[in-house]
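Engineer: Quick one: sequence and predicted model below, then my questions.
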Amino acid sequence: MIIRSEKRAERGRAVSLTYEDVQEILKIIDQSSTKEIHIEVDDFKLIVRKHGADGAPAVTTTATPPAPASSAPAPTEPEPAQAAQDTSKTEAPSATAQSLNSPLAGTFYRAPSPGADPFVEEGAKVSTGDTVCILDVMKVMNTLKAPCDGVVLSIPVENAEAVSAGQPVMWFEPK
């Protein structure tokens, strides 16, 4: 299935695609017999394909001009100490702790902009719905909200760190 926009965005204006738009696209392809969908608007292209028997969609986006590829060293197996440290990032800091998990894979940001103060620090009191961080998904900035009234127990990821869908990015102690 290919969708091309006949309505052209104004030159120099970015195509707006919200987190909800991405969720809806993934939901549509997941519930349909369609194996692949292409969405094109000017220089923005979104391709979603179903992979494997579980039908989990994979998302690929491109925009012109593409960024130059960097030559990164090949990943290596983590040291045992590093593997143990990574496991501790997903464990609850207390029996009553509540996690805030990343809804999608993206980049985690603690502050609204570079150089700005973080939304929250460990030990900060929060109310349900307070903005506590930003998740950049395909250059769409999504605010993540506190899931409960309480105190921030820990922030197990670093600013500007890549996170996976379902990965805890903050832990809270509910009131």
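Structural biologist: Structure received. Predicted model, so just to flag it, every value in this text is computed and none were measured.

Engineer: Every contact and neighbour count from this point should use C-alpha atoms.
Structural biologist: Noted.

Engineer: Following the chain past the biggest helix by length in the chain, name the next helix or strand.
Structural biologist: Once the chain is assigned using DSSP state H, the helix that runs over the most residues is helix 19-31. Next in sequence after helix 19-31, counting helices and strands by DSSP states H and E, comes strand 36-41.

Engineer: Give the other helices and strands that that following strand contacts.
Structural biologist: Other elements packing on strand 36-41 under the criterion 3 or more Cα pairs under 8 Å, 6 or more residues apart in numbering; DSSP states H and E are strand 2-4, strand 44-51.

Engineer: hang on, the earlier thing: give me the contacts around the longest helix of the chain.
Structural biologist: The list of residues contacting helix 19-31 from outside it, by Cα atoms under 8 Å, 6 or more residues apart in numbering, reads 35, 36, 37, 48, 50, 55, 56, 57, 137, 140, 142.

Engineer: ok, the fifth one touching residue 36?
Structural biologist: So the one you mean is residue 50. Yes - the criterion here is Cα atoms under 8 Å, and residue 50 meets it with residue 36 at 6.3 Å.

Engineer: who has more neighbours, these two?
Structural biologist: Neighbour totals were compared for residue 50 and residue 36, and residue 50 leads with 19 against 16 (other Cα atoms under 10 Å).

Engineer: Quick check: which element contains the nearest residue to the more buried one once chain neighbours are set aside?
Structural biologist: Residue nearest to residue 50 in three dimensions, not counting chain neighbours: residue 57, with 4.3 Å by Cα to Cα, 6 or more residues apart in numbering. Secondary structure from DSSP H and E places residue 57 in strand 56-63.

Engineer: and the angle from that strand to strand 36-41?
Structural biologist: Interaxial angle, strand 56-63 versus strand 36-41 (axes from the mean of the first three to the mean of the last three Cα atoms, to 10 degrees): 30 degrees.

Engineer: and the comparison structure, right after this:
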Amino acid sequence: MDYKAIQELIKTVSDSKLTLVELETEGIKIKLEKKQETAVEKITETIKKVSVEEIPQAAAELMTSEEKVQPRVEEVKKEGTIVTSPIVGTFYASQGPDKESFVKVGSRVKKGDTLCIIEAMKLMNEIDSEVDGEVVEVLVENEQMVEYGQPLFRII
């Protein structure tokens, strides 16, 4: 394999989506490995070429289709009190499958009222309201597994 053929091979691999090519011919072993360029590297490279005003548009163009489909979640400060789970377990909105939910959106609660039950290791733990107010959001579904500190309700 001559020098020109090796150059052509390098160019072909560089222009393709291949990341690794190994070739053995005429007693010569050639291994070409191409590092995948990350989105950060692409954006940094593009930012160097564009003005400050063009950066948001350039970044949007460089995002993969997967990144475009999954919107970024931004924490929005909302008024009210967020009731979080004090334990890991299964969230239950009522005392039983045929019973009415303790609370739902629009329910008025007083400090000490039961909001839900969280089952942990076969123990039923009642979660009580720490404030008076109105339930404006129920952030979990019935029978959903919840983590320690996971938001359950928003009360204003």
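Structural biologist: Cool, got the structure. Model, not experiment: these values are computed from the prediction.

Engineer: tell me the contacts of residue 107 of the first structure?
Structural biologist: Contacts of residue 107 of the first structure (Cα under 8 Å, 6+ apart): 135, 136, 137, 160, 161, 162, 163.

Engineer: Now, those that are in strands?
Structural biologist: 135, 136, 137, 161, 162, 163 (DSSP state E).

Engineer: In the second structure, where's the longest helix?
Structural biologist: Per DSSP H, the second structure has its longest helix at helix 3-15.

Engineer: which is the next helix or strand following it?
Structural biologist: strand 20-25.

Engineer: mind checking how far the aligned partner of residue 131 of the first structure in the second structure is from residue 131 of the second structure?
Structural biologist: Residue pairing (TM-score structural alignment): residue 131 of the first structure is matched to residue 114 of the second structure. According to Cα to Cα, to the nearest Å, residue 114 of the second structure stands 11 Å off from residue 131 of the second structure.

Engineer: overlap in contacts of the two?
Structural biologist: With Cα under 8 Å, 6+ apart, residue 114 of the second structure and residue 131 have no common neighbours.

Engineer: give me the number of residues near residue 135 of the second structure?
Structural biologist: 21.

Engineer: Please report how far the residue nearest the centre of the first structure lies from residue 174 of the first structure.
Structural biologist: When Cα atoms, centre = their mean is applied to the first structure, the residue found nearest the centroid is residue 106 (3.1 Å). Separation of residue 106 of the first structure from residue 174 of the first structure (Cα to Cα): 26 Å.

Engineer: quick one, helices of the second structure?
Structural biologist: Under DSSP H, the second structure gives helices at 3-15, 39-49, 55-62, 65-69.

Engineer: and the counterpart of residue 116 of the first structure in the second structure, how many neighbours does it have?
Structural biologist: Correspondence of residue 116 of the first structure to the second structure, assessed by TM-score structural alignment: residue 99. The local packing of residue 99 of the second structure (other Cα under 10 Å) involves 9 other residues.

Engineer: Distance check, residue 99 of the second structure against residue 105 of the second structure.
Structural biologist: Separation of residue 99 of the second structure from residue 105 of the second structure (Cα to Cα): 17 Å.

Engineer: Equivalent analysis for residue 6 of the second structure, please.
Structural biologist: In terms of Cα to Cα, residue 6 of the second structure sits 69 Å off from residue 105 of the second structure.

Engineer: same thing with residue 66 of the second structure?
Structural biologist: As judged by Cα to Cα, residue 66 of the second structure and residue 105 of the second structure stand 34 Å apart.

Engineer: neighbour-wise, which of these two wins?
Structural biologist: Applying other Cα under 10 Å to residue 66 of the second structure and residue 105 shows that residue 105 carries more neighbours, namely 13 against 8.

Engineer: can you pull the contacts of the more buried one?
Structural biologist: 134, 135, 136, 137, 138.

Engineer: Show me what the first one aligns to in the first structure.
Structural biologist: Counting by TM-score structural alignment, residue 134 of the second structure lines up with residue 151 in the first structure.

Engineer: Wait, its match touches residue 173, no?
Structural biologist: Yes - contact criterion Cα under 8 Å: residue 151 of the first structure and residue 173 qualify, at 5.2 Å.

Engineer: can you tell me what part of the second structure stretch 58-73 of the first structure aligns to?
Structural biologist: Counting by TM-score structural alignment, stretch 58-73 of the first structure has no counterpart in the second structure.

Engineer: Which part of the first structure matches stretch 80-88 of the second structure?
Structural biologist: Under TM-score structural alignment, the match for stretch 80-88 of the second structure is residues 97-105.
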